[in-house]
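Participant: Mind looking at a prediction? Sequence and model below.
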Amino acid sequence: MFRIRKIAIDTYPENTAFLLRSGNGYGVEQFKALRKIEVTADRSAILATLAITDDPGIVGQGEIGLGEQAFRRLGQPEGSLVSIAQAKPPVSLEAVRRKIGGDVLSDSEISAIISDIATYRYSPMEIGAFLVACAGFMTTQETLSLTKAMADVGNRLHWHSPLVVDKHCIGGIPGNRTSMIIVPIVAAHGLIMPKTSSRAITSPSGTADTMEVLANVDLSVERLRSIVASENAVLAWGGRVNLSPADDVLISVERPLRIDTFEQMVASILSKKIAAGSTHLVIDIPVGPTAKVRSQSEAVRLRKLFEYVAGKIGLMIDVVITDGSQPIGRGIGPVLEARDVMAVLRNDADAPGDLRERALMLAGRVLDFDPAVEGGRGYARALDLLASGKALAAMERLIEAQGRQAIVFNAGPFKHEVLASADGAVAAIDCHLMARIARLAGAPMDKGAGIDLLRKVGEQVRRGEPLYRIHAQSETGLGFARELAAGDPGYRIAP
């Protein structure tokens, strides 16, 4: 038996346990055999990756150290007694091996894999193998099975309303932070919109990352319910409320591998919406030469996949194909995107027009779900709620209800302007490259890192004038971003 010692080391998403190499009755070879262990307390158990230390300052004889994730998930107080045993490999790994070989998996096999991933029985390497195998080949039925399995693991929210709306963009367009404008518009109208979002996967910021600049997004289920009851809506991080928890584990591996296939995208998005209790959903699919979806034919294929899976799981869906030819708004990165969002909600004269119009159009589509709104009048209703200041008031109430951010985040102090190499008009902006530059600068982990766009497509520019400004929290981050921008600034100037 060992006594628990909490180790202040963040090992997300893995559970990690620490043991002293000597003095615990195990030999070195036994430690190697116990690469993954099962830690068992009176009423709970977890699987954890074992790390061996020679430093008694970290963990002593008769103690087992648990990293932050493992300690929280085991749910036992420090000093409690636990036992350890060698963990058996998950039986579902055999199905992953078959998938690598090109087999089609059954509903039960996919369900078993997702259950084991959600309970942290898989290592990142094993999760990566599953993701890569699915990226190579996945049927529509497997996508449906994956969606159902992910929705069935973890919490499900239920609301006392036949109409619970949501909106989601598939991503790929920097600065496209329309959800933070749509949610207060819809809340001001009176519909229920419990918006939960993941952290950014491959983008410089997600809705949760940007909202966190303004307010707390790490909300418990109880607090989330309370906020929705009082404000009709919420803008929260989905990982905290344990909605489709397997998705958050998968995302943590997808992010560094930059895997984001249509099938995994559909399963990820729709499983979260079903788990959040949504009944009606607007999906935004931007299409552009450097977006996630590059052609109209790809967009139609993705739309049909969304519609098929949504229909099978009982979700009413409206898929909107939009212009994804350039970034939306002026800011890329949490602080700069939050600035743009609040400018639109305040009806500032210099607020980004493209962000405002896209948000109004999508908010109108959401409001059109309301039977009380005359057909096609959703846009006009959204415009009235924004222009009157009611949407801004709803956003301010939401920020207060969630907990206004105590830290004032500002754009990163380390700056560099990328200049035009010729006279002419901006003919194109590479969305993918802009996102990469912003991420190298430190976004979204560094809230103030990102890009301030000073010119958009169609605008005139003279040689030597700035196209955009890179912000970073450190000289190192700025250096990485500058190096990539020097090789290709991401702007095409036409004479």
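Facilitator: Arrived safely, thanks for sending.
Participant: make it CA atoms for all contacts and neighbour counts henceforth
Facilitator: Fine.
Participant: Just the endpoints, please. Distance across stretch 184-203?
Facilitator: Between the opening and closing residues of stretch 184-203 there is a gap of 23 Å (Cα to Cα, to the nearest Å).
Participant: and it, which residues are buried?
Facilitator: By neighbour count on 16 or more other Cα atoms under 10 Å, the buried set for stretch 184-203 is 184-189, 191-203.
Participant: Residue 455 contacts residue 469, doesn't it?
Facilitator: No. With contact defined as Cα atoms under 8 Å, residue 455 does not count as touching residue 469 (10.3 Å).
Participant: before we move on, back to that, which ones among the buried residues of stretch 184-203 are found in helices?
Facilitator: Applying DSSP state H to the buried residues of stretch 184-203, the entries found in helices are 184, 185, 186, 187, 188, 189.
Participant: residue contacts, the second one?
Facilitator: For residue 185, the contacting residues are 363, 382, 385, 386, 390, 391, 394, by Cα atoms under 8 Å, 6 or more residues apart in numbering.
Participant: Pull out the buried residues from the strand or helix carrying the last one.
Facilitator: The reference is to residue 394. Taking DSSP states H and E as the criterion, residue 394 maps to helix 390-402. Neighbour counts over helix 390-402 (16+ other Cα under 10 Å) mark 390, 391, 392, 393, 394, 395, 397, 398, 399, 401, 402 as buried.
Participant: so the first one sits right up against residue 190, yeah?
Facilitator: Which is residue 390. No. No contact is recorded between residue 390 and residue 190 when judged using Cα under 8 Å, the distance being 11.3 Å.
Participant: The structure to be compared is supplied as follows:
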Amino acid sequence: MLKIKRLAIDTHPENTAFLLRHGNGYSAEQFQALRKIRIGSETSEILATLALVDESEWLAAGEIGLGEQAFRRLGLPEGAEVVIEQARPPVSLEFVRRKIDGDTLEDSEIVAIVRDIAAHRYSPMEIGAYLVACAGFMSTQETLSITRAMADVGEKLDWKSQLVVDKHCIGGIPGNRTSMIVVPIVAAHGLIMPKTSSRAITSPSGTADTMEVLANVNLCARDMQAIVSKEHAVLAWGGQVNLSPADDILISVERPLRIDTFEQMVASILSKKLAAGSTHLVLDIPVGPTAKVRSQSEAVRLRKLFEYVAGKLGIEINVVVTDGSQPIGRGIGPVLEARDVMAVLRNDADAPEDLRDRALLLAGHILDFDPELKGGRGFARAMEMLASGAALEAMERLIDAQGRQSEKFTPGEFTHEVCAPLDGRISMIDCHVIARIARLAGAPMDKGAGIDLLHKVGEQVRKGEALYRIHAQSETGLGFARDLAGEDSGYEVLR
């Protein structure tokens, strides 16, 4: 028996356990055999990767240290006694090997894989092998199966309504923070829209990161239910309510490997929506030369896959293909994006028109789900909610209900302007490069870091005129971003 000791070590997303190399009655050979161990008691167990410790200041003989993730998932208090044993490989790994060989898997086999992934029984290498095999070929039926399986593992929300609307963008366009405008418009109209959003993984900000500038987003399911019952909507971080947890684990491996197939995208998005209790979904697919989807033919293929899987799951979906040729709005990064959102909701004269127009377009499509509205009236109703100030009032109520942010965030004080190399017209802005520069500046971890776009595609500029301003909250962050911008500004200016 070993006693648990909590160690303040972040090993996300893996479970990691720590043992003294000597003094626990195991030989070095046994330690090597126990690289993956089962840790358990009569009431709880987890699988974890084992790391050996040579410093006795960390652990004493008879103790097992657990990193933050492992400690939280095991759910036992410090000092509780557990036993360890060598973990057996999951049976579902045999199905992964078959997938690597090119086989099409049965529903039950995919369910077994997803459950084992969600239970953290797979190493990142094993998850990577599964993702690469699926990227090689995945049938439509397999896509449907994995979507269902991912939604079934974890929490499911039920809003006791036949009409629960949602909106999602597949991403890849910096500044595209339309959800924070769409949600209050829809809430002001009276439809139920519990919007759970992710934090940024490779982008400069996610909806949850930007909303956190204004309000608390770390809400449990009970808090969400209470807010939605009063305000018709919520803008929360989905990670707090454990929706489709296997998806979060898969994403943590997909991103470093840059695996982003249409099939995995569909499974990721729709499993989250199904688990969140959505019945009707508007999906935004931006198309552009540096977006995730780069041609109309790709957009059509992705639309059809979304429509097929959503239809089988009982989700009514409206896919909207939009312009993804350049960033949306002016701000990129949490504080700057929040500034743009509130400018649109306040109907400020200088609010970004492209952000306003896209939000109204998507909100209109969502409101068209309302059987009480005449067909095609959704857009006009969305405009009414925004122009009248009803959407702003709904947003302010939502911020108060979630908990108004006590800390005041401002744009980073360290700045650098990237200037036009010659007189001419801006012909292209590379979304991917702009996003990388903003992230190097510190976004989204540093709320005030990011980019303020001063010019967009089609505008005339003079040599030496500022194209955009980088904001950072440290000299180091500014230096990283400035260096990359010096190599590639992300802008193309033609005479």
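Facilitator: In hand now; what should we look at? This structure is a prediction, so every number in the text was calculated from the model and none was measured.
Participant: The very next helix or strand once past the helix holding residue 394 of structure 1 vs structure 2 - mean distance after superposition?
Facilitator: Of the helices and strands lying after helix 390-402 of structure 1 in sequence (DSSP H and E), the nearest is strand 414-419. On superposition with structure 2, the mean distance recorded for strand 414-419 of structure 1 (mean Cα distance after the TM-score superposition for structure 1) is 1.3 Å.
Participant: gap between strand 414-419 of structure 1 and the chain center?
Facilitator: Mean-position distance between strand 414-419 of structure 1 and its chain equals 28 Å (Cα atoms, centre = their mean, to the nearest Å).
Participant: Does it pack against any helices or strands, and if so which?
Facilitator: Strand 414-419 of structure 1 is packed against strand 466-472, helix 475-487, with contacts defined by 3 or more Cα pairs under 8 Å, 6 or more residues apart in numbering; DSSP states H and E.
Participant: Reformat the ones you listed as a markdown table; add distance to residue 156 of structure 1 and mean neighbour count.
Facilitator: Putting these into a markdown table (distance: least, Cα to Cα, whole Å; neighbours: other Cα atoms under 10 Å) gives the following:
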| stretch | distance to residue 156 of structure 1 | mean neighbour count |
| --- | --- | --- |
| strand 466-472 | 38 | 23 |
| helix 475-487 | 39 | 17 |
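Participant: now for the ones you listed, which one comes closest to residue 357 of structure 1?
Facilitator: Distances from residue 357 of structure 1 to each of these were compared using Cα to Cα; the minimum, 22.3 Å, belongs to strand 466-472.
Participant: quick one, that closest one and helix 475-487 angle?
Facilitator: Using axes from the mean of the first three to the mean of the last three Cα atoms, to 10 degrees, the direction of strand 466-472 of structure 1 lies 150 degrees away from that of helix 475-487.
Participant: what's the mean deviation for strand 466-472 of structure 1 versus structure 2?
Facilitator: Once fitted to structure 2, strand 466-472 of structure 1 is off its aligned match by 1.2 Å on average (mean Cα distance after the TM-score superposition for structure 1).
Participant: Report the spatially nearest residue to residue 82 of structure 1, omitting neighbours in sequence.
Facilitator: Closest residue to residue 82 of structure 1 apart from its sequence neighbours, by Cα to Cα, 6 or more residues apart in numbering: residue 41 at 4.7 Å.
Participant: do the same with residue 220 of structure 1
Facilitator: residue 241 (5.7 Å).
Participant: so which of the contacts of residue 185 of structure 1 would you say is closest to residue 177 of structure 1?
Facilitator: Looking at those and their distance to residue 177 of structure 1, the nearest is residue 363, at 12.5 Å (Cα to Cα).
Participant: give the contact list for the closest one.
Facilitator: If you count contacts by Cα under 8 Å, 6+ apart, residue 363 of structure 1 has them with 182, 185, 186, 378, 379, 382.
Participant: could you redo the helices and strands packed on strand 414-419 of structure 1 as TSV and give each row distance to residue 279 of structure 1?
Facilitator: Formatted as TSV, the entries for those read as follows, by distance: least, Cα to Cα, whole Å:
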stretch	distance to residue 279 of structure 1
strand 466-472	40
helix 475-487	42
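Participant: Of all these, which one comes closest to residue 80 of structure 1?
Facilitator: Using Cα to Cα as the measure, helix 475-487 is the one of those that comes nearest residue 80 of structure 1, at 42.6 Å.
Participant: That closest one vs structure 2, average distance?
Facilitator: Aligned to structure 2 and superposed, helix 475-487 of structure 1 gives a mean residue distance of 2.1 Å (mean Cα distance after the TM-score superposition for structure 1).
Participant: in whatever helix or strand comes next after that helix, what's buried?
Facilitator: Under the assignment DSSP H and E, the closest C-terminal helix or strand after helix 475-487 of structure 1 is strand 491-494. Taking 16+ other Cα under 10 Å as the neighbour-count basis, strand 491-494 of structure 1 is seen to contain the buried residues 491, 492, 493.
Participant: Any idea how many residues pack against the nearest residue to the last one once chain neighbours are set aside?
Facilitator: Ranked by Cα to Cα, 6+ apart and with sequence neighbours excluded, the top spatial neighbour of residue 493 of structure 1 is residue 426, at 4.7 Å. Burial of residue 426 of structure 1 is recorded as 20 neighbouring residues (other Cα atoms under 10 Å).
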